[in-house]
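Colleague: got a sequence here, can you model it:
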Amino acid sequence: MLDTRVSRRAMLMGTGAAAAWLASPARALLQAVGKVAVPGFVDALIARMTPEEKAGQLQIMPSAWGGGAALSLNPPGNGSDFDQQVNEARQGQLTGVFNGNGARMARLLQNAAVKESRMKIPMIFAADIIHGHRTIFPVPLAEVASFEPDLARRTAEAAAFEASGAGIDWTFSPMVDVARDQRWGRGVEGGGEDPMLGSLFAAARVRGFQGADLKSPEHMLACIKHFAAYGAAESGLDYDVANMSMRRLHEVYLPPYKAGFDAGALSAMASFNEINGIPSTGNHWLMTDLLRGQWGFQGFVVSDYTGDEEMIAGGYAKDGRDAARIAFLAGVDMSMASGLYRKFLPDLVRSGEVPQAKLDESVRRVLALKAMLGLFDDPFRRIDEKREAARSLLPKTRALAREAGRKSIVLLKNDGDLLPLPRSGKRIALIGPFASGAHDLVGPWVVYGDDAKAVDLATGVRAAVRDPSSVIVAEGSKVEEPLPGGIEQAVAAARDADIVLLAIGEHTGMSGEAQSRTEIVVPEPQQKLAEAVAAVGKPVVVVLKHGRALALEGAVADAQAILATWFLGTETGNAIADVLFGAYGPSGRLPASFPWKSGQQPYYYAHKPTGRPNPPGELQPYKAHFRGIPNSARYPFGHGLTYGKIDYSGLTLSAPALPMNGRIEVAATIINRGTRAAEEVAQLYIHDRVASVTRPVRELKAFRKIALAPGQSQVVRFTLSAADLAFYGLQDRPVVEPGTFDVWIAPSAEAEGVHGTFDVVA
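Modeller: Next comes the predicted model:
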């Protein structure tokens, strides 16, 4: 039966609506889809290649001579050693390796490929440059807390500068998965819970890694991962299934990938998870119909680590040969780590199960990207041992790491204006497992960085105070187990101090791949430490180390001040000290909601109202909330305090109604009534009151970061078009419907700020 209500109200936008819908009023940050130029010599090469050589161009393996932490993160497996890989390069069986040991390793392999192989095709060298190479920047989730996409562009560019100097052509980054369940450990690598914010950071990082010309020896190829919806794994369990409607997939999970491709990314990585019963690595609709057909992607797709082979255990392929066939025909051009493509593709082509033309098409994509990277012009353009050392840990990149670190810190709480701390006149007890020491500084998913070259918290604090001897350090406990005598030592330090800095949270291994947690709380030994220290009665500042939003409890939640400091990288201690002592005012905002309890997960601000929302005020029976807690966050998405006193007032709308082909301006006055300068992030949210598909209670549509001196006010203005209000409708297309919309300019997703309404009219 025809839905007359929808057909009467829904207004389908033109062909440009989907792109506008995927972005925001800040969509100007996105650029055109990346184009691949295929040089004429590529087809001539393909015509001369054997099926085995073609399959070799579609097989990448972890380097048997791994660099840094590579061997533990991605062991080479299959009994491979480096001499064997050099021989495979000579035989044309290997398109490249990843996470190798720098320029020297790359030179040996490249020599074998371009001087000793039959086809002389250069190898490509890849690595997991997730948040830095030698200089390590804040983990991606932390950096998103800056609400400054251009900061991410600059840190990605700096990472590319270092990494490309070490022979790396291609990074498996950015990871752009939306994560709305904080139990999932890999949320630390992504863009948080909001698709609009995640899209802007995805695009910025692509531009930073790739620059204006892929041939630049200071840039490298970006890879959008993990395609798709990896962050939607059930219960936050890594590698698990994702079951969802196509509407949720299109509205929430796909936009950041699309933004990254629109910004020019020319490689993609298939995700480990399945979507509605189909593994991504074998999903033809996802990899071919959507990615290439609808989105016009021209680059190549690589599997994740043994992702093709894992379809066997997942019950989607019967054996390795079947897995190679399924993945390749689905649209995965390159196999990572399993070796299945070079083992089975030649025979699959000979048998007719895989068309020869499709094999040639995938090889063409890979060779074209190698050409765009300048590898055919100069296979050694990024391989230079002297340049590798000359680019590492430069003062300018360390300065950028410090800037990124302090901009990533979020001030969650500051009762009584305890912060910033005075630089003199107070004795400080720095307590906790993260108080000092070269550990847990650079964070998870770091291949080449080193805690030993990073600044710990004690070093940063002592450098910030006038009398370093006024800082007392006590470990108190280990991260996940008690320390004999530790609590007694910590309590004694607290009694001897005026102020306590309590450095607690998660260690590096508690976030990242395969690190899902059932309880996203401070581990029990540290919680007991916090309770004992709080009982001393001294002012407590909690300095959290973490790779996800946490459910804070007891003395941790009750502390007078709380800083969310994540894993900040090389300049950790200096960045935190800058904020603690007021050299830099906190300006970060939460990219993920801190729940009241772990059991609320998945929790995200843009939830549906349901038919029984709890009205403002006390909890009522038979309403949508868990027993004893509201359906809200302790600290919601977008939350973050400053050292100023910020007020919002005077919402104005340029008109009472927004025509389908028009625009409306929304403005508000923001004033700093405090005595310290502040940076405020004004956030624009909307809510569609009545629609043919129920809409979230709020959706972020724009934000603006402004600097305010004491007593200064500023009018912030945002412009909305009808396309910015679109959603994925009943016709499986973006639609905008006439009706009434709420609009807020507010300091967080759950703050009132200033509020108004307008109508969309046909």
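
Colleague: for the rest of this, base every contact and every neighbour count on C-alpha atoms.
Modeller: Will do.

Colleague: tell me the contacts of Asp450?
Modeller: 134, 442 (Cα atoms under 8 Å, 6 or more residues apart in numbering).

Colleague: how close does it get to Glu513?
Modeller: As defined by Cα to Cα, to the nearest Å, Asp450 lies at a distance of 19 Å from Glu513.

Colleague: over to His607?
Modeller: 26 Å.

Colleague: do Met269 as well
Modeller: Where Glu513 is concerned, Met269 sits at a distance of 15 Å (Cα to Cα).

Colleague: okay, the two: which has more neighbours?
Modeller: Met269 (28 against 18; other Cα atoms under 10 Å).

Colleague: which element is that one on?
Modeller: Met269 is part of strand 267-270 when elements are defined by DSSP states H and E.

Colleague: can you list the residues that contact that strand?
Modeller: 172, 221-228, 280-281, 299-304, 307, 332.

Colleague: one more sequence to fold, the one below, so I can look at both together:
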Amino acid sequence: MILKYTFIGLVFLIGLFTNAAGQQTGLPYQDKTLDTDTRINDLIGRMTLEEKVGQLSTLLGWEMYDNSGDLATYSEVLEKAVRERHIGSLWATLRADPWTQKTLANGLDPEQAAHATNAIQEFVINHTRLGIPLILAEEAPHGHMAIGATVFPTSIGQSSTWNPELIREMAKVIAKETRLQGGHIGYGPVLDLAREPRWSRVEETYGEDPYLNSRMGIAMVTGFQGSDLMSGENVASTLKHFAAYGVPEGGHNGFGLSVGLRELHQSYFPPFRAAILAGAKSIMTSYNSIDGIPSTANPYLFRKVLREDWGFKGFVVSDLGSISGLRGSHRVAGSGEEAASLAIRAGVDADLGGNGFDRNLIAAVKKGWVGSAMLDEAVANVLRLKFEMGLFENPFVDPEKAKREVRKPEHVQLARQVAQASITLLKNEGNLLPLNKDIRKVAVIGPNAHNIYNQLGDYTAPQPESNVVTVLEGLQQKLGVDRVEYVKGVAIRDTTEQDIEAAVAAARAAEVAVVVLGGSSARDFSIQHEDTGAARVSQSENEIVSDMESGEGYDRMSLDLMGHQLKLLQAIQATGTPVVLVLIKGRPLLLNWPAGHIPSILEAWYPGQEGGNAIADVLFGDYNPAGRLPVSVPLSVGQLPVYYNYKVPSKHDYVEASAEPLYAFGHGLSYTTFDYQDLQVEVKGNAQDPAVSVQFTVTNSGQMEGDEVVQLYIRDLVSSTVSPVKQLVRFERASIPVGESKIFSFILGKEDLQLMDMEMNWVVEPGDFELMVGASSRDIRLKEKFELR
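Modeller: The predicted model follows:
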């Protein structure tokens, strides 16, 4: 099959004749020896207005294949879209979930997926005038969102590893599994700061801090894209969502916010800038507005900051339906043509969904609202990636290779490693953990102990049960089935589903109770969806109550454990049996009662398909936990927003309680202990060209080898504009054997010490700084002041 496709591609590209579709061959844009800009300019010069606009349309892809026969092929929907709309891209062709209505029964496995994408490309290349291949964009934040792919922890768990190199290796695997099936773009990473835990999409982020987000973003981009986009195993990265999408008013997904320009530049822009400088090829607009301007219509974001200031050379894609939203939800445009004009003039190159540009942009060009040069610029930005990926020369993939290498054992093992590294020990009173493997009986209780989809998070394809190891199964594999008793007890949300008495009986008969609570982003086929794919919350009394309380569209008013989960936990605790609480969820929840009454608490977020094995490894000491919180855990929603690097002055307590979070950013315990000593700070240069050398020693003073995550924070003691109480500037995760020491060394430069002054210039100001070294933002072990002259 692949020989057939490759042969067709070569004949089309280098043959010296006109084929059945009337295509001329041997043209400059078909000559791979020419530079990319020459090829782009030649191709654009041959295109009609309709063909140009078509290249900017990214249609929903799951309707474009037909797998009703023996071999997956293109559908009539694709034929019509190509013939009438000259489309240039597809999105989520291989996506499977309740929104797309693609299941294990009617979706595509990796081999079928490769056949389908090959057939789609073959039709487009051979049945269009210019034979331009499609770009296929796929969702890939924690694994390719396609049947049969490896499922890793969601992004909030990935950042809990505080290990960018491990995340880069994970991203390489996700890219390979996507590319082998015919995908070219991976949507991700999401670089929004999560400073609003009521917001439904916290799980998709790397947390609340710009520096941690930047490091994770760079890891994902370089892992996705590698050094050669023509490798056949790499994909382009699309950054999401520009900008400041993660802090909507009231936690409402897509709502506007009012934030100062200086705060945008100092907090919200840096992760995106870091990823752009790392080479990201694409970036997505956000649904929200900033100070009254919708992001999709904001030229300051895309023309000034992105292209002029940062030198971005890729393309900007709208979020799904956000161009139409300029007219519908934001009401800043009176017609579709006006909305299309606003978006392209703002610097939006591609239309995700295909209904924002299309005939509206054609009409706007004909009316003179959009100039031909501006249209050609957008088309060039999209075509550039097609040439850089070598799609004109090799648009096809090998189905046999996809079958062989997607979700192979090494990938599953890496999913377990990432899950292990992400698990965070929040509390371990009396060293209850790790548990002894000689334990006679363990009770495993709770709604997330044995539910595969509650463990996987949003943007996950359907899974065969054999692909996912739950907490129950992980413990059974560790101890044997006979020593583990399971009782669900309650549901996540449904208060009519409960069997607390059976759970209490199981706890009383056990030596320890492992209670697995939290939340769920698991969509089911009873959930309704918005046009954007977000889940729609329903208040209907007759509707079935799903577990879903997180995931896109499921914003929260409170952060309490829902349903009767707390009631269950309290009943188990009252038995007197030692309790370990394991949390599987997508956002910070209020843990005040558990923190005061439960001896050991593990945070697992959504740990992916190997989560059960990883949690069992940590519970029994086969893996010493070293995850750290990438977000603060509040005491109350009344504290919100609560994040560690707020601006001075320092907060004072409330009448009712402390202003401090329950668990601080960077917090995480270990089964061993670490001592910090011998901090040395040396300042070289001056404020114009600073170099601050930092060195200190960490010793494993406990009884077990383990990883420590050292964290370096800076405070500018006197600044011309208000600065944070502290700001993370470096971190490193390293394994230290028992009784041994490791010297950590860092050098801080201009970007670590700068601020934006009153005139909106980035400057490093002379004066005094305080350096803080610790195990979390609250657990500072060493301090030293230094002066920049």
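
Colleague: TM between them?
Modeller: With the length set by TM-score structural alignment, normalised by the length of structure 1, the two chains reach a TM-score of 0.89; 700 aligned residues with a Cα RMSD of 2.0 Å.

Colleague: related to what we said a few turns ago, how about the strand holding Met269 of structure 1, which residues of structure 2 does it hit?
Modeller: Using TM-score structural alignment, the residues of structure 2 aligned to strand 267-270 of structure 1 are 282-285.

Colleague: tell me the contacts of the most centrally placed residue in structure 1?
Modeller: Central residue of structure 1 (Cα atoms, centre = their mean): Gly190, 1.7 Å from the mean position. Counting by Cα under 8 Å, 6+ apart, Gly190 of structure 1 touches 140-141, 174-179, 198.

Colleague: neighbour count, distance to Gln85 of structure 1 and secondary structure for those residues - can I get that in JSON lines?
Modeller: Shown next, in JSON lines, are the contacts of Gly190 of structure 1 (neighbours: other Cα atoms under 10 Å; distance: Cα to Cα, whole Å; DSSP: H, G, I helix; E, B strand; the rest coil):
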{"residue": "Pro140", "neighbour count": "27", "distance to Gln85 of structure 1": "32", "secondary structure": "helix"}
{"residue": "Leu141", "neighbour count": "27", "distance to Gln85 of structure 1": "35", "secondary structure": "helix"}
{"residue": "Pro174", "neighbour count": "31", "distance to Gln85 of structure 1": "27", "secondary structure": "coil"}
{"residue": "Met175", "neighbour count": "27", "distance to Gln85 of structure 1": "28", "secondary structure": "strand"}
{"residue": "Val176", "neighbour count": "36", "distance to Gln85 of structure 1": "32", "secondary structure": "coil"}
{"residue": "Asp177", "neighbour count": "33", "distance to Gln85 of structure 1": "33", "secondary structure": "coil"}
{"residue": "Val178", "neighbour count": "28", "distance to Gln85 of structure 1": "36", "secondary structure": "coil"}
{"residue": "Ala179", "neighbour count": "33", "distance to Gln85 of structure 1": "37", "secondary structure": "coil"}
{"residue": "Gly198", "neighbour count": "30", "distance to Gln85 of structure 1": "38", "secondary structure": "helix"}
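
Colleague: which of those sit farthest apart?
Modeller: Pro174 and Ala179 (14.3 Å; Cα to Cα).

Colleague: what residue in structure 2 is paired with Ala435 of structure 1?
Modeller: That one, Ala435 of structure 1, aligns with Ala449 by TM-score structural alignment.

Colleague: for that match, helix, strand, or coil?
Modeller: Here Ala449 of structure 2 is recorded as coil under DSSP: H, G, I helix; E, B strand; the rest coil.

Colleague: and for it, the neighbour number?
Modeller: So Ala449 of structure 2, with other Cα under 10 Å, has 26 neighbours.

Colleague: surely it and Leu475 touch.
Modeller: No - the criterion here is Cα atoms under 8 Å, and Ala449 of structure 2 misses it with Leu475 at 10.1 Å.

Colleague: just the strands in the stretch 51-200 of structure 2 please.
Modeller: Using DSSP state E, counting those that start in this stretch, the strands of the stretch 51-200 of structure 2 run over residues 57-60, 65-66, 73-74, 89-91, 135-139, 185-190.

Colleague: I meant to write the stretch 351-500 of structure 1 there.
Modeller: Under DSSP E, counting those that start in this stretch, the stretch 351-500 of structure 1 gives strands at 410-414, 428-431, 471-474, 499-505.
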